[in-house]
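S.K.: compute the structure for the input listed below.
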Amino acid sequence: TSAGKSIKVEDKTAPTAPTVNPFGDNQTTITGKAEAGAKVTIKRGKTVLGTGTANSKGTFSIRIKSKQKAGTTLTAYATDKSRNTSAGKSFKVVDKTAPGIPTAGKVTYKSTTVFGKAEKYATVYVYNGSHYVGKATANSKGTYSVHMKKQKRGSTLKIYAKDKAGNKSKYRYVKVK
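M.R.: The predicted model follows:
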């Protein structure tokens, strides 16, 4: 019998793909979970946006330079200490940005419409106090027109926009002349 020859088993197994927490277009820090100690890389296409290392519990927090546009697809990869890289985990940037306050034209006690500009395709809601008056969707140019019953002179209309992601603008107040 010969002398024994020791060998080390090498790590050739790639880590599982990281999981990523919901990431909004108003954020610059991406968080999630990966194999403990793995280097996590965030890419947009071939562009590296940021890297970080998962802690001993497997959580990571990576700061990227700039906010990303809603709907953009990003991919997270985990690379272990033996340089094995996981499959990519793709995720979409979520719309978390509220629309701007809609504009509104003059409204008199004889008016049957409120018109103005708002974020493209946002739904514009009109209330008189807590009473619902009407709504309309802004078109591709951002213009809207809400049909309504005539409103009492001196009352105040409360107008706001809500985008498809459910983000709500601040209010525009319009006094009925």
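S.K.: okay, CA-based contacts and neighbour counts for the rest of this
M.R.: Will do.
S.K.: I'd say residue 42 and residue 51 touch.
M.R.: Yes - with contacts counted by Cα atoms under 8 Å, residue 42 reaches residue 51, the gap being 6.2 Å.
S.K.: more neighbours: which of those two?
M.R.: Ranked by neighbour count (other Cα atoms under 10 Å), residue 42 and residue 51 place residue 42 first, with 24 against 20.
S.K.: another for comparison:
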Amino acid sequence: MQINRSNKKKKIITGFIGLLVIVVVGGLFYYSAVRAEIREEATLRYNNLQTNGSFYNKILNSTSKDGYLVEEITEEQVEQFAVQLEEEKNTLKKYNKKYPNNKLDLSPIDSLYKMIIELDDKLSIEKELNNLITYSNYLSEDNPQMEKVVITDKLTDKSLDDFTEMVQSKKNY
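M.R.: Below you'll find the model as predicted:
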């Protein structure tokens, strides 16, 4: 009887140790899979902000090759760019804090901020310029070669000075 009881205890202890090993090994595999998934998501977000990334290209494609705004760009889109960039930055900062051994370089975010500020400045200048001038028959169907810009009646020395000051302040920023 004593031997059966001793064998039974050994089997229970061995089973418990085996179960414990399985739980620990399974937990480690799960933890490593979750960590790899988080790393992959952070890398995707990071690559999105790089020179060839889709977010970077969205901002870059908001201006023409000559540096002019594309017609479709709006103040709301520029604001959305800023909000999205801030969200991406915060997410990547959290990742860097949580995984200090796998830190991602966040310095490219500064150049994206500068690009967004430039877009916002160009929109402000365009808006102010549109207040100063109107386009009359500009490339109209009647005369596709005519490029006539007419200064509005509302133009005063003060409004022109204000516009010039605003443009200068944007350049100095």
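S.K.: mind checking the TM-score on these two?
M.R.: Superposed pair, TM-score by TM-score structural alignment, normalised by the length of structure 2: 0.24. Supporting alignment: 73 aligned residues with a Cα RMSD of 5.3 Å.
S.K.: for residue 91 of structure 2, which non-adjacent residue is spatially closest?
M.R.: Nearest residue to residue 91 of structure 2, sequence neighbours excluded (Cα to Cα, 6 or more residues apart in numbering): residue 42, at 7.9 Å.
S.K.: that should have said residue 126 of structure 1, apologies.
M.R.: residue 159 (4.6 Å).
S.K.: also residue 132 of structure 1?
M.R.: Residue 132 of structure 1 sits nearest to residue 126 (Cα to Cα, 6+ apart), 6.5 Å away.
S.K.: number of nearby residues for that neighbour?
M.R.: Neighbour count of residue 126 of structure 1, defined by other Cα under 10 Å: 25.
S.K.: kindly report the same for residue 95 of structure 2.
M.R.: 18.
S.K.: element containing it, please.
M.R.: Per DSSP states H and E, residue 95 of structure 2 falls inside helix 75-98.
S.K.: residue 124 of structure 1 now?
M.R.: Counting by DSSP H and E, residue 124 of structure 1 is part of strand 123-128.
S.K.: ok, back up a step: the residue nearest to residue 126 of structure 1 and residue 60 of structure 1: what is the separation?
M.R.: 41 Å (Cα to Cα, to the nearest Å).
S.K.: hang on, the earlier thing: so the residue nearest to residue 126 of structure 1, which of the three states?
M.R.: The three-state label given to residue 159 of structure 1 by DSSP: H, G, I helix; E, B strand; the rest coil is strand.
S.K.: that one against residue 173, yeah?
M.R.: Yes - using Cα under 8 Å, residue 159 of structure 1 is in contact with residue 173, at 6.3 Å.
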